[in-house]
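# Kindly generate the corresponding structure for this input.
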Amino acid sequence: MVFDLQQQHSTLCYYVQNVFDVAEINTRLQNHSRIEKPEELLEMFPLFYSIVIHFDKVSITGRDQAVEMLLQLISLEMIDVQRQIHRDLSIDDRRFHLNIIKMLSCLIAEYIIRFDNDQTNKSLDVDMPPSKKRKKAKASKTNEKSSLTSDSLRDKCLKGLCDIIRSHIKPLWDPSIIDEQFVKCVTKPCYHLIRRTDIAKNPIVKENLPLILTIMINKFEHAR
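Below is the predicted model of the structure:
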């Protein structure tokens, strides 16, 4: 998957025709309803992609909300695909799940890199007005607010990517095909993090990063 999705490179690439501005991103985040099915990603993808484009301008609370939505979609898709993968899936069903998994993987991988590159690590951002649900919720404690950083969100995304890769998804691909674009998409944030000399001290990265690379080597023939 090519991640410059504002240009229609080919019919095999998902094409985002309209990129939302920051005001529209905030509005859509505030008004989003409960996610119930993984296929909702098809409608929500432009929102997640727009956040990538305007990443530095979207508040930390907005980015946190987007991450939680992505993790919900990952959980729903992994449950759904694990339930169906042992059946005799039609070509269309297999392609559908494969597309959802690729889209989720590319988004979460890109978020990992963006969060890691973010140097602000603000604990609280007031740029995004609270949603109706947030207005009713009690104010968070100071120590809870301070935990909302780019590093913590990066780690959540890394765990989400690992949840995808460690699931039984390989049968969705034709056995004779090595999906180099998918492999590159998944391993890119791993090598990005490896370059950091201090990253080995992070227990979440230490646990998930080697596991992702090991699975990509053993099941997806990475670096062979």
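
# From here on, just use CA atoms for contacts and neighbour counts.
OK.

# For the nearest residue to Leu148 once chain neighbours are set aside, give me its contacts.
Spatially, and ignoring its direct neighbours in sequence, Leu148 is nearest to Ser123 (5.2 Å; CA to CA, 6 or more residues apart in numbering). Contacts for Ser123 (CA atoms under 8 Å, 6 or more residues apart in numbering) come out as Ile60, Lys145, Ser146, Ser147, Leu148, Thr149.

# Please provide the structure for the following sequence as well, for comparison with the first:
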Amino acid sequence: MSVRNSEVETNGWTTFDVPNQFEDLQKQLATGSYYVQNVLDLADINTRLQNISRIREPKELLEMFPFFYSIAIHFDKVAITGRSQAVEILLRLTASEMSEAQRRIHIGLSADDRRFHLNIVKMLSCLLAEYIIRFDNDQTNKSSDFDMPAPKKGKKVKEAETGGKSSLTSDALRDKCLKGLCDILRSHIKPLWDSSIIDEQFVKSVTKPCYHLLRRQDIAKNPIVKENLPLILTIMINKFEHA
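Predicted structure coming up:
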């Protein structure tokens, strides 16, 4: 058994199957399929947030997925600073995984390598897609408009305008997740699927936040959404032959 294979199988699962509903990940839907055995409570989430910066390697997501999943489940109760920390780590892992996965695809993948990287790609995509929707639905930390990116200003000016408080908004974090999801799909990941046939549940997962945002009448105001949302749908149609 390879090292990569054992990292997964020692946890009693071999495949991350994207569910119909995000909450369905709390139950095992098939033999060997990943599921979240324990959803962390808010106290555990806050404790782990103190050490989240230690997460460096994409393979750590195999163990840390329940932490990011639990943040989504308790989304409204987790401070926006904590959610921001989680997003930054996910985006860091995304960049690292896309680089490594494409390198491995270029030199050739074993069956274990393919499954290993596919599981991580699916985990990252599933989390980012769900975070997009939950950030967009968050009414507590909304910006006044559909988050038009503000011009860059000096630190003192920003602090004066916000009264020294954080200028984090759920819209800004939603946009970061959307761009991260787009970065995944723009990468050369199709060979990770057996026979390059993309499973329907993955397609539904990554397009769900797009259709969610399309219902917004003010979507055209946001350049980040305006650029990345159509690109995701175009990639799913042209590259993955799905819509």
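
# before we move on, the earlier item: the residue nearest to Leu148 of the first structure: helix or strand, and which one exactly?
Element membership for Ser123 of the first structure (DSSP states H and E) is empty, with no helix or strand holding it.

# swap in Asn141 of the second structure?
When elements are assigned from DSSP H and E, Asn141 of the second structure belongs to no helix and no strand.

# There's contact between it and Ala172 in this structure, I believe.
No. At 9.9 Å, Asn141 of the second structure does not count as touching Ala172 under the criterion of CA atoms under 8 Å.

# who has more neighbours, those two?
Between Asn141 of the second structure and Ala172, counted using other CA atoms under 10 Å, Ala172 has the larger neighbour count: 22 against 17.

# counterpart of the more buried one in the first structure?
Structural alignment (TM-score structural alignment) places Ala172 of the second structure against Ser152 in the first structure.

# can you pull the contacts of the residue most central in space within the second structure?
Residue closest to the average C-alpha location in the second structure (CA atoms, centre = their mean): Leu128, at 2.1 Å. Applying CA under 8 Å, 6+ apart, we find Leu128 of the second structure in contact with Leu90, Cys177, Leu178, Gly180, Leu181.

# which one in the first structure is aligned with it?
Matched across to the first structure, Leu128 of the second structure falls on Ile108, judged by TM-score structural alignment.

# roughly how far apart are its match and Asn121 of the first structure?
Remark: distance between Ile108 of the first structure and Asn121 of the first structure (CA to CA, to the nearest Å) = 18 Å.

# Name the SS class of Ser10 of the first structure, please.
In three-state terms, and counting by DSSP: H, G, I helix; E, B strand; the rest coil, Ser10 of the first structure is coil.

# Just give me the match in the second structure for it.
Using TM-score structural alignment as the criterion, Ser10 of the first structure maps onto Ala30 of the second structure.

# and the gap between its match and Pro19 of the second structure?
11 Å.

# Look at the two and report which has more neighbours.
Taking other CA under 10 Å, Ala30 of the second structure and Pro19 do not tie; Pro19 has more neighbours (18 against 11).

# I'd guessed that one sits against Leu25; true?
Yes. The criterion here is CA under 8 Å, and Pro19 of the second structure meets it with Leu25 at 6.5 Å.

# mind checking how far the residue of the second structure most remote from its centre is from Ser166 of the second structure?
Largest separation from the mean C-alpha position in the second structure: Ala160, at 32.8 Å (CA atoms, centre = their mean). Using CA to CA, Ala160 of the second structure is found at 11 Å from Ser166 of the second structure.

# And for Lys142 of the second structure?
Taken as CA to CA, the span from Lys142 of the second structure to Ser166 of the second structure is 13 Å.

# These two: which has the busier surroundings?
Lys142 (17 against 11).

# pretty sure that one contacts Asp171?
Yes. Between Lys142 of the second structure and Asp171 a contact is recorded at 6.2 Å, counting by CA under 8 Å.

# what sits against Pro93 of the second structure?
No, residue 93 of the second structure isn't Pro; it's Leu. Listed by CA under 8 Å, 6+ apart, the contact set of Leu93 of the second structure reads Arg56, Glu57, Pro58.

# Going by neighbour count, which residues in stretch 23-31 of the first structure are buried?
Under the neighbour-count criterion of 16 or more other CA atoms under 10 Å, stretch 23-31 of the first structure has Ile25, Asn26, Leu29, Gln30 buried.

# Just send these back as JSON lines, with secondary structure too.
Converted to JSON lines, those look like this (three-state DSSP):
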{"residue": "Ile25", "secondary structure": "helix"}
{"residue": "Asn26", "secondary structure": "helix"}
{"residue": "Leu29", "secondary structure": "helix"}
{"residue": "Gln30", "secondary structure": "helix"}
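
# could I get these as TSV with distance to Pro203 of the first structure?
Formatted as TSV, these follow (distance: CA to CA, whole Å):
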residue	distance to Pro203 of the first structure
Ile25	32
Asn26	32
Leu29	30
Gln30	33
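
# Quick check: the gap between the residue lying closest to Ala101 of the second structure once chain neighbours are set aside and Thr234 of the second structure.
Of all residues not flanking Ala101 of the second structure in the chain, His117 sits nearest, at 6.3 Å (CA to CA, 6+ apart). From His117 of the second structure across to Thr234 of the second structure, the span is 23 Å (CA to CA).
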